[in-house]
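K.L.:
Need coordinates for the following:
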Amino acid sequence: MKTMPSRIIAVKDEGKDRRTITILNKEVAEKAHPGQFIMVWIPGVDEIPMGISHIGREEISFTVHRIGEATNALYNKKVNEYIGVRGPYGRGFEEVNGKIIAIGGGTGIAPLMPLIRRLCEKSGNNVTVINGAKNVDEMIFKEELNELARLGKIRYMPATEDGSLGYKGLATTLLEETLKSGEIPNEIYVCGPEAMIKRVLEIALEKGLHIQASVERYMKCAIGICGSCTMDPIGVRVCVEGPVIPLETLAKITELGAYKRDSSGRKIKI
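P.N.:
Below is the predicted model of the structure:
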């Protein structure tokens, strides 16, 4: 796919060092599905993958956490500036109706948002959203999720490690407590740090539940050629077979939560 110049039409602060950037790109908006990602080119800096956090008719959004040179440059972009975009890429979420739990950790809630918005609009669905962060300042999308809860469209359960908002503790612990109440979801969707995804996988396997997890890996080509995002031992290409990976495949990936690779392919312990 070609890189398309895309104009920034909105920038919104979501939390400490986190912003949602909205761009005008009808071609991507018409093709995108919840869970897919785009490659974003910051001129003169780098090209990086970004999960899509909003899908509109002519616009899409992504949420950036500034932690390095590329994300810092992207974070500082202003309305009416241009960036390059190609995509959408990858496997998105398969929609399951019924009782649903979506659990996000940190900026991991962002790729879940298009799915949450879609599922909560369907009659008969019962959607619970667990949103975890270290503290209230780092929790994103809390205003929108609070509003959806106020309208009765979702059950919203924030969790912070320091107790500054909602449940005090890990989002995965809150998930375990929720399941202990006897609630049996038809599907669990998860995105966040790999230790969190691994724990959700363990819980699902213990209780006989099904999950879909959105996994993040270093990417270069985004089309399955370079191999930089493959995961051991079965060679899953996150950019093609993912980033959304179902339980059946996820359970076979031994590197999940153990290590990842840098730009040169070296293993880095998580």
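
K.L.:
rest of the way, CA atoms for contacts and neighbours
P.N.:
Noted.

K.L.:
What segments of the stretch 151-270 of the chain are helices?
P.N.:
Counting by DSSP state H, counting those that start in this stretch, residue ranges of the helices within the stretch 151-270 of the chain are 171-180, 194-207, 247-250.

K.L.:
Which among those is found nearest to Lys260?
P.N.:
Closest to Lys260 of these is helix 194-207 (CA to CA; 9.7 Å).

K.L.:
Does that closest one pack against any helices or strands, and if so which?
P.N.:
In terms of contacts (3 or more CA pairs under 8 Å, 6 or more residues apart in numbering; DSSP states H and E), helix 194-207 is packed against helix 171-180, strand 187-191, strand 211-214.

K.L.:
hmm, back to that, want to try JSON lines for the helices of the stretch 151-270 of the chain, with mean neighbour count and distance to Ile83 as columns?
P.N.:
Listed next are the helices of the stretch 151-270 of the chain as JSON lines, based on neighbours: other CA atoms under 10 Å; distance: least, CA to CA, whole Å:
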{"stretch": "helix 171-180", "mean neighbour count": "17", "distance to Ile83": "34"}
{"stretch": "helix 194-207", "mean neighbour count": "17", "distance to Ile83": "29"}
{"stretch": "helix 247-250", "mean neighbour count": "15", "distance to Ile83": "33"}
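
K.L.:
Here is the second sequence; please produce its structure so I can put it next to the first one:
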Amino acid sequence: MQRNSDILNVVKIEKIIDETPTVRTLLFSDEILSKVLPGQFAMVWIPGINELPMSVMISTEKGKAAFTVRKHGYASTELYSMKVGDQIGVRGPYGNSFTLKQGRLLLVGGGTGLVPLVRLLTFLNKSDDVTLVMGAKTKDEVFFEGLANKLLEKNKHKVIVVTEDGTYGQKGLVTDALENLVKETKFDAVYTCGPEKMMHKVVQLATA
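P.N.:
So this is what the prediction gives:
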């Protein structure tokens, strides 16, 4: 599914969900972006500021899409600070989607890298055995755990939360938890999204 990348679609922010003290999800109406494949992204234009590439978050409402943004750099902080009724521009979708596999699946994500993995959950078969490992710095920065469990309620599944300071779930990095998982279990496919160093380590462990 693609639209002319030269055409900017201006949308209005209709709802804002505070996920953590530094992460928000902004919902808007866009029929095309509501149906993107897991792994695809859109370009988001923040008027007068900049344009950012962002994964598209799922919405339970038909025809709705969303962006989950962390207050970090200048442009992302401006997007985070927008209010209901404010307008942004979107282009896309772009990029390739994940190759969908069946069987015993491992998903590893950190921060807003969880967004395409959450969308991936909605494309899996109910017969898939899914393990999702999600990482955050501290308990206050954990998000999408409840949503992931809800999306996987008909699957055999396990959601493992890892925090760097140990205030919730396992203590350490997601890759620490991954080391034991790949030793104990043979997975049919591994999906990952997040910080580059984390993804590099995931690939190393998964292919060792």
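
K.L.:
Make TSV out of the helices and strands packed on helix 194-207 of structure 1 and add distance to Val200 of structure 1.
P.N.:
As requested, these are exported to TSV (distance: least, CA to CA, whole Å):
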stretch	distance to Val200 of structure 1
helix 171-180	7
strand 187-191	8
strand 211-214	8
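
K.L.:
Could you say which one of those comes nearest to Gly68 of structure 1?
P.N.:
Proximity to Gly68 of structure 1 (CA to CA) singles out strand 187-191 among these, at 20.7 Å.

K.L.:
post-alignment, the closest one versus structure 2, mean distance?
P.N.:
For strand 187-191 of structure 1, the mean deviation from structure 2 after alignment is 0.4 Å (mean CA distance after the TM-score superposition for structure 1).

K.L.:
I'd like the distance from that strand to the chain centre, please.
P.N.:
Centroid displacement of strand 187-191 of structure 1 relative to its chain, using CA atoms, centre = their mean, to the nearest Å, is 10 Å.

K.L.:
mind listing the strands for the stretch 101-250 of structure 1?
P.N.:
Assigned by DSSP state E, counting those that start in this stretch, the strands in the stretch 101-250 of structure 1 fall at 126-133, 155-160, 167-168, 187-191, 211-214, 230-231, 236-237, 244-246.

K.L.:
Over in structure 2, find the residue span the third one aligns onto.
P.N.:
The reference is to strand 167-168 of structure 1. Aligning strand 167-168 of structure 1 against structure 2 (TM-score structural alignment) gives residues 170-171.

K.L.:
mean shift between the matching stretch and structure 1?
P.N.:
Relative to structure 1, stretch 170-171 of structure 2 is 0.9 Å off (mean CA distance after the TM-score superposition for structure 1).

K.L.:
what's near enough to touch the counterpart of Gly106 of structure 1 in structure 2?
P.N.:
Alignment note: Gly106 of structure 1 maps to Gly111 in structure 2; criterion TM-score structural alignment. Contact analysis of Gly111 of structure 2 by CA atoms under 8 Å, 6 or more residues apart in numbering lists Met134, Gly135, Ala136, Gly194.

K.L.:
ok, the residues you listed vs Thr175 of structure 2, which is closest?
P.N.:
Using CA to CA, Gly135 is the member of the contacts of Gly111 of structure 2 that lies nearest Thr175 of structure 2, at 9.0 Å.

K.L.:
what's near enough to touch the closest one?
P.N.:
Applying CA under 8 Å, 6+ apart to Gly135 of structure 2 gives the contacts Gly109, Gly110, Gly111, Val142, Val161, Val162, Thr163, Glu164, Leu173, Val174.

K.L.:
try it again with 7 Å
P.N.:
Contacts for Gly135 of structure 2 (CA atoms under 7 Å, 6 or more residues apart in numbering) come out as Gly109, Gly110, Gly111, Val161, Val162, Thr163, Leu173, Val174.

K.L.:
Kindly report the same for Ala66 of structure 2.
P.N.:
The neighbourhood of Ala66 of structure 2, defined by CA under 7 Å, 6+ apart, consists of Thr25, Leu26, Leu27, Phe28, Val56, Met57, Ile58, Ser59.
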